[in-house]
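*Asks:* Below are the sequence and a predicted model for it; my questions follow.
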Amino acid sequence: MSTFLQKSPIFGPVLSRRFGVSLGVNLMPASGKICTFDCLYCEDGLNAERRTRDTYVTMDVLAPALERALSGIAERKEALDEVCLAGNGEPTASPIFPQAVDLCRTLIDRYVPSAKLAVLSNGTMASRPEVHDALMRVDRNVLKLDTVDPDYIALLDRPQVPYDVHKQVEAFASFGGHVIIQTIFVRGSYQGASLDNTDEAHVSAWLDAVEKIAPEAVTVYTIARDTPVSGIEKAPREVLDAIANRVRALGIPCSASY
C-alpha cells in the first residue's frame, strides 16, 4: 500500500491530529528510514523497502534550515503550535539528538516563543542518560507503548534492537510524569496472526503499565493513512473512546484520535 517519506531536515508545517499546526524536524535523510522499530503500520514504509546509504542530518545542515523556517514563519506571522522532532525513523537514535533539542529550544524562543517543542519517539533509547536528559528538556515527550505483550510487540512493532517492554515501562516511569504515552490500537491480522490489541487482556495489562508510569497524559489513536502491509484494520471509534475513558478513570488525561 502507499507510504511516503518526509523531507529533510525540515518538513511541513502540517496539521497534526493531536498537536495542531506542527513543523517537523527530521534528523534522518530524506532518502530512506533509519529506525529501531519496523512497525507494520508505519506510514514511512517498512525498513527493508526504505533502505538508504545516507547518514543522519548534521548540525551544520540542520541549524540554518531550521532558522530559515522559523524566521520565515515569524515574519509571515503564521500560526505554529509546535516544533516536532520526528521524521523518517527514530529521532533519539541520531548522534546529534541532544544538540538538536537545544537548537530547537533556542530558535523557538527567538522566533516563535508560543510554540511547544515535542518529540515523537518509540522510546527505545529513553534510558540512555544523554537522551533521557534531552527528553526532559522538551515540552511534549511523547513515547510509544502499544502493548506490554512481548509477542504482540514482536508482531506489530518489530524492534530492531534489544527490547524488554518491562524495562521500557521502568524507563518511562523514570521521567517522573514528564511523558505522554502514545498507543496505537488496531484490529485485523497479519500472516495468520491476530493484530487485535483492543481485547480485555491487552487493554487491562496496558492500563496497569500506564498507571505505573503515571504520565502527564495519554493519547490513543488508530491508523489514519495507508499502511505498508495489508490486513491492518482501524479500531472502532467507540472502542477508542471506551479505552480513553478507562485511562481518565485513573486520573490521567487522555485524548483519542480517529
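*Replies:* Yes, it's here.
*Asks:* all contacts plus neighbour counts: C-alpha atoms, from now on.
*Replies:* Fine.
*Asks:* State the helix or strand in which residue 202 lies.
*Replies:* helix 200-213 (DSSP states H and E).
*Asks:* list the helices and strands that helix packs on?
*Replies:* helix 165-173 (3 or more C-alpha pairs under 8 Å, 6 or more residues apart in numbering; DSSP states H and E).
*Asks:* Show me which positions of the helix it packs on end up buried.
*Replies:* The neighbour-count check on helix 165-173 (16 or more other C-alpha atoms under 10 Å) flags 165, 168, 169, 171, 172, 173 as buried.
*Asks:* how much space between the first one and residue 133?
*Replies:* As for residue 165, its distance to residue 133 is 21 Å (criterion: C-alpha to C-alpha, to the nearest Å).
*Asks:* same deal with the second one?
*Replies:* Note on residue 168: its distance to residue 133, by C-alpha to C-alpha, is 16 Å.
*Asks:* What are the buried residues along the helix or strand that the helix holding residue 202 is followed by?
*Replies:* Sequence order places strand 217-221 as the next helix or strand after helix 200-213, per DSSP H and E. Across strand 217-221, burial judged by 16+ other C-alpha under 10 Å covers 217, 218, 219, 220, 221.
*Asks:* Name the single longest helix found in this structure.
*Replies:* In the chain, with assignment by DSSP state H, the single longest helix is helix 59-76.
*Asks:* quick revisit: which two among the buried residues of strand 217-221 are spaced furthest apart?
*Replies:* 217 and 221 (13.4 Å; C-alpha to C-alpha).
*Asks:* any idea which residue sits dead centre in this structure?
*Replies:* residue 120 (2.9 Å; C-alpha atoms, centre = their mean).
*Asks:* and that residue, that one's in a strand?
*Replies:* Yes - counting by DSSP: H, G, I helix; E, B strand; the rest coil, residue 120 is part of a strand.
*Asks:* A further structure is provided below for comparison with the first:
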Amino acid sequence: MSTVIYPSPIFGPVHSRRLGVSLGINLLPADGKCCTFDCIYCECGYNKDRRPRLKLPTREEVRRALEQRLMDMRANGPAPDVLTFAGNGEPTLHPHFKEIIEDTIALRDRYFPDAKISVLSNSTQIHRPEVFEALSRVDNNILKLDTVDEAYIGKVDRPTGPYDVSRIIQGMKAFRGNLIIQTMFLKGKTDEGEDVDNTSDAFVLPWLEAVKEIAPRQVMIYTIDRETPDSFLQKATHEELDRIVSLLEQAGIRASASY
C-alpha cells in the first residue's frame, strides 16, 4: 500500500483536478494523519498506520510559512488560483482554525487578491460555531457528503466517532447555499469483499434528494485517482459520473465531475 503524506504547513503548488493551481495548506502534522474519518479510499492511508508523532503547526508557523511562500510565488511564479486547506486529514480539527483562516484571508488580499481560498472538509466539525463562522468566510467551502446511507458511511468513510448523517445535512443547510458539496463515487469491493458501488439509483437518488434539500451553490463529484488503502476499489466510469451530473443539472444544481 502506497500513501501520500504531505509536508506541513505548506505544500505545492499542485495542479488540482477541481481547483487549478493550488497552494496547499496542511494544518496537521507533517509525519502522519489526523482525521475524524478513516476512509478506505484515502490517499493518506489508514489512521492506524500513520499516527503522527510531531505536533500540529502553530498559528504563527502557518502564517509565517504561508507569507514566505506567497512572497516567493509573487516574485517567481506561478500565481495560485487557490489556497487550499487540505493535507493529512481534517483541517478543521486545528484548535486555531478560525484564526488561521483570518490570517490567510489577510495574506491572500495582500499578495494574490484574485486567488480563492478553499477548504476541503469532511463536514464532521461544522456544528462547532467557530468552524462554521470560519467556513462561512472562505470562497470555497467544500464539504463532503458521499451518501446518505449510514451503513455505507460506516463501511467506506468509517467515522472515528459518533456520526449522524441527518445532523450533517442540517448543518449543511445552515450555510444557506454558501457551500460546495463534494462526493466520492466508486466501485469494487473492500478488502473484506463487501461491495462499495454507490453509483446506482439506490444510492444516488436518496443522495440527490438530500442535495436538493441542502441547496448548495455547486456539487463536485469525483472518483479515485491514486492508490488506495483498500486494494480492490475501482474508479467510477465517465458514463456513470456524467449520468449523475446530468441528474443534478436537471434538478437545477450546478455540477461538475472529475474523472
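*Replies:* Thanks, I have it. Because the structure is predicted, anything quoted here is derived from the model rather than measured.
*Asks:* How close are the two chains, by TM-score?
*Replies:* The TM-score (TM-score structural alignment, normalised by the length of structure 1) is 0.99; 258 aligned residues with a C-alpha RMSD of 0.8 Å.
*Asks:* which element is residue 151 of structure 2 on?
*Replies:* Applying DSSP H and E, one finds residue 151 of structure 2 within helix 150-152.
*Asks:* What segments of structure 1 are strands?
*Replies:* 10-16, 20-26, 82-86, 116-121, 140-144, 180-184, 186-190, 193-194, 217-221, 232-234, 254-257 (DSSP state E).
*Asks:* how about the ones you listed in JSON lines, adding distance to residue 152 of structure 1?
*Replies:* Below are the strands of structure 1 laid out as JSON lines (distance: least, C-alpha to C-alpha, whole Å):
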{"stretch": "strand 10-16", "distance to residue 152 of structure 1": "27"}
{"stretch": "strand 20-26", "distance to residue 152 of structure 1": "28"}
{"stretch": "strand 82-86", "distance to residue 152 of structure 1": "24"}
{"stretch": "strand 116-121", "distance to residue 152 of structure 1": "19"}
{"stretch": "strand 140-144", "distance to residue 152 of structure 1": "14"}
{"stretch": "strand 180-184", "distance to residue 152 of structure 1": "12"}
{"stretch": "strand 186-190", "distance to residue 152 of structure 1": "11"}
{"stretch": "strand 193-194", "distance to residue 152 of structure 1": "9"}
{"stretch": "strand 217-221", "distance to residue 152 of structure 1": "17"}
{"stretch": "strand 232-234", "distance to residue 152 of structure 1": "14"}
{"stretch": "strand 254-257", "distance to residue 152 of structure 1": "22"}
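*Asks:* what's the most buried one of these?
*Replies:* Most buried of the strands of structure 1, by mean neighbour count (mean count of other C-alpha atoms under 10 Å): strand 82-86, with a mean of 25.
*Asks:* Show me what that one packs onto, helices and strands only.
*Replies:* In terms of contacts (3+ C-alpha pairs under 8 Å, 6+ apart), strand 82-86 of structure 1 is packed against strand 20-26, strand 116-121.
*Asks:* Show me what the shortest one is packed against.
*Replies:* What it means is strand 116-121 of structure 1. Packed next to strand 116-121 of structure 1, using 3+ C-alpha pairs under 8 Å, 6+ apart, are strand 82-86, helix 97-111, strand 140-144.
*Asks:* With structure 2 overlaid, how far apart is that strand on average?
*Replies:* Superposing on structure 2 and averaging over aligned pairs (mean C-alpha distance after the TM-score superposition for structure 1), strand 116-121 of structure 1 comes out at 0.2 Å.
*Asks:* Show me how far the helix holding residue 202 of structure 1 is from its chain's centre.
*Replies:* 19 Å (C-alpha atoms, centre = their mean, to the nearest Å).
*Asks:* what's the mean gap between that helix and the aligned bit of structure 2?
*Replies:* Looks like 0.4 Å for helix 200-213 of structure 1 (mean C-alpha distance after the TM-score superposition for structure 1).
*Asks:* my guess is residue 212 of structure 2 contacts residue 250, does it?
*Replies:* No - contact criterion C-alpha atoms under 8 Å: residue 212 of structure 2 and residue 250 do not qualify, at 11.1 Å.
*Asks:* quick one, which of the two is more surrounded?
*Replies:* Ranked by neighbour count (other C-alpha atoms under 10 Å), residue 212 of structure 2 and residue 250 place residue 212 first, with 14 against 10.
*Asks:* Next, work out how far apart the more buried one and residue 249 of structure 2 are.
*Replies:* Taking C-alpha to C-alpha, one finds residue 212 of structure 2 at 11 Å from residue 249 of structure 2.
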